[in-house]
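# what follows is a protein structure lacking sequence information:
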């Protein structure tokens, strides 16, 4: 799995040197705009993941506790022994 920080680093390094020798080309300006846009998007994704992480951990813990309680209630049910009923 690639982290968003690594993706941002790779994105920046992929743009290294693009501007040298190409001053005045509109495509270089467009590439810089795209780079900035993607950096902002990746930062937003990282922020969202950081926000969700503690919430998802809390839900997983709560569900685990509920599963254990339900399991214990199920274990407390006494079923008739079918061998005795014959």
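Done, it's in. None of these values were measured; they are calculated from a predicted model.

# for the rest of this, base every contact and every neighbour count on C-alpha atoms.
OK.

# tell me which residues in stretch 26-46 are buried?
By neighbour count with 16 or more other CA atoms under 10 Å, stretch 26-46 contains the buried residues 28, 35, 38-39, 42.

# one more to weigh against that first structure:
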């Protein structure tokens, strides 16, 4: 019965390759090696920030629009009123663009968190047998 964790042909190749080069480790794995783990928190935090920004831009646009209500009354012909209306329209367009972009981003960021989590689980499940192979029986099978 073999005590080597690999078949003889694999063990020979590993012996020829020599010890692993520490400089070839993943930076995220740290100096002691270990597992590369995914966490949904940064993705969900980013989605939460997008949601908050979307809400805040809608509130700001509404407040800005209300603050300029009635601007045209009694200011017809004044250049400053025309300029102020142009600036208002520009800001409304910008806030609408940010609002729409954040509305588009939030579900995408949440989907990344879900997808990566299920991918991590699937990969772990698929390699479990390789990481800890079943012990050989008495006939070395």
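Sure, I can see it. These figures come from a predicted structure and were not determined experimentally.

# corresponding residue for residue 44 of structure 1 in structure 2?
In structure 2, the residue paired with residue 44 of structure 1 is residue 97, using TM-score structural alignment.

# now name the helix or strand holding that match.
Using DSSP states H and E, residue 97 of structure 2 sits in helix 79-131.

# packing partners for that helix?
helix 41-67 (3 or more CA pairs under 8 Å, 6 or more residues apart in numbering; DSSP states H and E).

# from residue 34 of structure 1, how far out is the equivalent of residue 115 of structure 2 over in structure 1?
Using TM-score structural alignment, the partner of residue 115 of structure 2 in structure 1 is residue 62. Using CA to CA, to the nearest Å, we find residue 62 of structure 1 at a distance of 42 Å from residue 34 of structure 1.

# the match of residue 115 of structure 2 and residue 24 of structure 1, how far apart?
Counting by CA to CA - residue 62 of structure 1 and residue 24 of structure 1 are separated by 58 Å.

# now residue 69 of structure 1
Shown here: residue 69 of structure 1 relative to residue 24 of structure 1, a distance of 68 Å by CA to CA.

# the two - which one has more neighbours?
Each of residue 69 of structure 1 and residue 24 has its neighbours counted (other CA atoms under 10 Å); residue 69 has more, 12 against 9.

# so which residue is smack in the middle of structure 1?
With distances taken as CA atoms, centre = their mean, residue 49 lies nearest the centre of structure 1, 5.0 Å away.

# what residues are up against it?
Listed by CA atoms under 8 Å, 6 or more residues apart in numbering, the contact set of residue 49 of structure 1 is empty.

# then residue 110 of structure 2?
By CA under 8 Å, 6+ apart, residue 110 of structure 2 lies in contact with 43-44, 47.
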